[in-house]
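*Asks:* When you get a sec, could you give me coordinates for this:
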Amino acid sequence: MDTAGRRREILGLALPATVALAADPLLGLVDTALVGRLGTDELAALGVATAVFTTAFVVFNVLTYGTTARVAQLVGARRPDDAATFTVQAIWASLAAGLLVTTVLVIATGPILDLMGASGGMTEPATTYLRIRAFAAVPVLLVQVGHGALRGLKDTRTPLVVTVAANVVNAILSVILIHPVGLGVAGAALGTVIAQSLAAVTFMVIVRRRLPAPSLRPVPSQLATLARISRDLFVRTVSLVVGLAVLTAAAARIDTVAVAGHQVARELWLLSTLMLDGFAIAGQAMVGTALGEGDRERARADAWSLTRWGLGAGVVAMLVYLPLGDVLPGVFTTDPAVIETVGSVWLLVAFLQPIGGVTFVLDGVFMGAGDFTFLMGSTVTAVVVGLLPVIALALSRGWGLPGLWWSVVALMVIRVAAQLWRLRGVAWTEVAEGQATP
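*Replies:* Here you go, the predicted model:
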């Protein structure tokens, strides 16, 4: 493929994925903006409950990444029936995992929030929000499988349409349920559950039409394959989200204003990082398909092209964020103390964008190659060596929220350094050969 053709394919996959990823966290941003108007206690409660929810569900994004990589490899190898069979097993896994997560969150809400440092006026609204939103577990995981299967088929436009529609439904329901109906944080949670449920049903119908019709029964050998492919990515994701949950818990132990400010900064950071992740999705599909076809040189060329695109997108995001430090926080809260707290970490949020642009693209490249063992090792190392020690140091020295956010800088720098080192070699292009059995 020539340079122009590669550019067209990258943009054709990345741009719809970027818009979809930017729209997806609006489920959280809409809640943050609306709940922020209820008061600081409610906003702090949302921050803690959202961190718990993210920790509980994002660890299962192996369903998205594992499905994308495997479907892309199998389609590249001209094995669509195997791709369909693999997707069905991912659906069964999502049902089982979703029911388990819902049960744990509903039964153990109190101890979980205690562990997260929730106290005082934030405890009651956090409990209400978490127990209701827990019922989004199965829909969320089914949506993840739907995204993964369609991305593996190099279709990022359909997920965009479904995601935007879900966000529109969520926004309308949340506005109605929070204020006119008067449900408060319960209305925010309920609106999200309904929107995610409708999205899950839509994705399942679309995937059924796009892939051959395999048997719907669970296949133990295929489930074992899914577990084998996903286990390293699961450990990687658990280490990352638990580390970030520790960061939120550390902010909660400073005071209510600190955790409220952290919630706003965190949502805005996640919005930009997920937008940059659009190029990572292109990497999963392009590299997975190229290696499925046995074309290592194309996979390497695509990887380097995507890295440059990720860096450029990150620089653009940084330049957009830098002048908005006095504007964006006010969208989510009117509390001057919270706005000032967000401002104290705003430069770090902005300067993390170029690093994130490269990091997330290379995550996608290595996921497309099935190189999950490397991703696990590099991410766990970054959490243990970078994130957690800086959090502990910041708390012990009383550095406040800015000190805590330097832990995110340490995490990202270690990750990107390891990824660039790995990319220079060829070993990552050989991993998929060991996964030939679907």
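
*Asks:* CA atoms for contacts and neighbours, from now on please.
*Replies:* Noted.

*Asks:* residues touching the most centrally placed residue in the chain, list them.
*Replies:* Centroid-nearest residue in the chain: residue 58, 6.2 Å away (criterion: Cα atoms, centre = their mean). Residue 58 sits next to 237, 241 when contact means Cα atoms under 8 Å, 6 or more residues apart in numbering.

*Asks:* What about residue 320, how many residues nearby?
*Replies:* Residues lying near residue 320 (other Cα atoms under 10 Å) number 12.

*Asks:* what about it, which helix or strand?
*Replies:* Residue 320 belongs to helix 296-321 when assigned by DSSP states H and E.

*Asks:* What residues sit buried inside that helix?
*Replies:* 296, 298-300, 302-307, 309-315, 317-318, 321 (16 or more other Cα atoms under 10 Å).

*Asks:* this one next, for a side-by-side:
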Amino acid sequence: MNKRILHIALPNIVSNITIPLLGIVDLALMGHLGKVDFIGAIALGGTIFNFLYWGFAFLRMGTTGITAQAYGARNLSESILSLSRALFVALLGSIFILILQKPIADLSFYVINSEKSVEEIAKSYYYIRVWAAPATIGLYALTGWFIGMQNSKIPMIIAIICNIINIALSSFFVYGMDLDARGVALGTVIAQYCGLFLALFFISHYYQRLFRYWSAKGMMKMKELKHFILINKDIFIRTLCIIFVFTFFTTESASNNKNILAVNSLLLQFLFIFSYFMDGFAFAAEALVGKFIGAKNQNGLKHVIRLLFMWGIGISLAFTLFYATSSNWILSTLTNSEAIILEAQDYIKWIILLPILSFGSFLLDGIFIGATASKYMRKTMMAATLFVFIPCYFFLSNSLQNHGLWIAMLAFMLARGVFQSVYYKKAIAIKLN
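*Replies:* Sure thing, here's the model as predicted:
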């Protein structure tokens, strides 16, 4: 069973690690331009796109769970129909974003109160990168489908190629053409479309046999369509809670001063590195839990969940040690500003605690997605946001300032796992009956 876990997890870890690596490269490109404003601008622009795109992350997660269960039940028709429904929603969503791009920008920069110099750079970044919306959202649906089909190698290949193109083009546009933040945005747009076309090529080349099971009537079948919508509705609400937490975190950072914004933006990369690494095993949980539930294999389900948590404990301890010993080195690769590095040192203790407090929430997310137990994901995420994160911040921020913000973030991550543990048996048992 460990081999099956690693067969799915390792390619996803490789592809996931390229995502924070790309963010790190973007910040490093800006961090070495000699002006703190560029780091803050990328952070603000990234926050807006996190809000927009993470809102569509339900397409990746919902599609994986539904497809994995169809795969386990050997339902080939539902396997291909789940992809077409997801791509249709992705198309509608991206058109919506492109049409409303100016009102979205106006509202975003009104809510995120930052210094004028930072805001102007962030706007130039936003109005270029927004044109990647169809490719970015489409890739959510396609990646979720590949993982549900127990194929994590194709998303890995797409992610690696896409991000190599992105890093190369962004570096060229920034240093070769002096486009600063605009160059980073342009590199992202081109790379995302390369990734989309590559994904579509793989589907047409390796999965063409499934097209015979597709039909417009099947795609619009009310029972399956309602199931798809309800699952994705709950995941959407759950994702909005995460978006709120991270947007609030960045907004509060910006309201302090641009140095705190830069520090917190850099330290968040530590969280993203760990989260994308753990998501490799969460994706394995999605695929294998969905498959075993679809096949009604209770023993296989229990065994894979037990092994996943053993992997999670080991990885979280390794990251705790890594962050405790290598934080200065990581920070120095992100920026050459000694003042920012020195200020960041005050908050490293929270980063060291992060892996061991949060790994359970990542794995349980994967288990719940594979079980399509989206209702419980929504409930637990809302509880962690409303009853833990927000109260922690408002009780601690006045006395502890930025430390209070980081404590609230860690409490939120821990609470997610604790609340999911409460609902765990109920969420899984319902799917096996």
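
*Asks:* rewinding a little: which part of structure 2 matches the helix holding residue 320 of structure 1?
*Replies:* Under TM-score structural alignment, helix 296-321 of structure 1 corresponds to residues 298-323 of structure 2.

*Asks:* how big's the offset between the matching stretch and structure 1?
*Replies:* Here the mean offset of stretch 298-323 of structure 2 against structure 1 after fitting is 1.5 Å, by mean Cα distance after the TM-score superposition for structure 1.

*Asks:* Counting by contacts, list what the helix or strand that comes right after the helix holding residue 320 of structure 1 packs against.
*Replies:* Where DSSP H and E defines the elements, the next helix or strand beyond helix 296-321 of structure 1 is helix 329-332. Judged by 3 or more Cα pairs under 8 Å, 6 or more residues apart in numbering; DSSP states H and E, helix 329-332 of structure 1 is in contact with helix 26-36, helix 256-276, helix 336-343.

*Asks:* For residue 42 of structure 2, what is the corresponding residue in structure 1?
*Replies:* Aligned counterpart of residue 42 of structure 2 in structure 1: residue 46 (TM-score structural alignment).

*Asks:* need the contact list for that match.
*Replies:* So residue 46 of structure 1 contacts 32, 35, 125, 126, 129, 185 (Cα under 8 Å, 6+ apart).

*Asks:* Which strand or helix spans it?
*Replies:* Element membership for residue 46 of structure 1, per DSSP H and E: helix 40-58.

*Asks:* tell me the angle that helix makes with helix 26-36.
*Replies:* Angle between the axes of helix 40-58 of structure 1 and helix 26-36 is 160 degrees (criterion: axes from the mean of the first three to the mean of the last three Cα atoms, to 10 degrees).

*Asks:* thinking again about what came up before, when you compare where the helix holding residue 320 of structure 1 runs with where helix 256-276 runs, what's the angle?
*Replies:* If you take the same axes, to 10 degrees, helix 296-321 of structure 1 sits at 140 degrees to helix 256-276.

*Asks:* Show me what helix 296-321 of structure 1 is packed against.
*Replies:* Going by 3+ Cα pairs under 8 Å, 6+ apart, helix 296-321 of structure 1 lies up against helix 256-276, helix 278-292, helix 346-368.

*Asks:* could you dump these to CSV with mean neighbour count and distance to residue 214 of structure 1?
*Replies:* Converted to CSV, those look like this (neighbours: other Cα atoms under 10 Å; distance: least, Cα to Cα, whole Å):
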stretch, mean neighbour count, distance to residue 214 of structure 1
helix 256-276, 24, 33
helix 278-292, 31, 21
helix 346-368, 26, 24
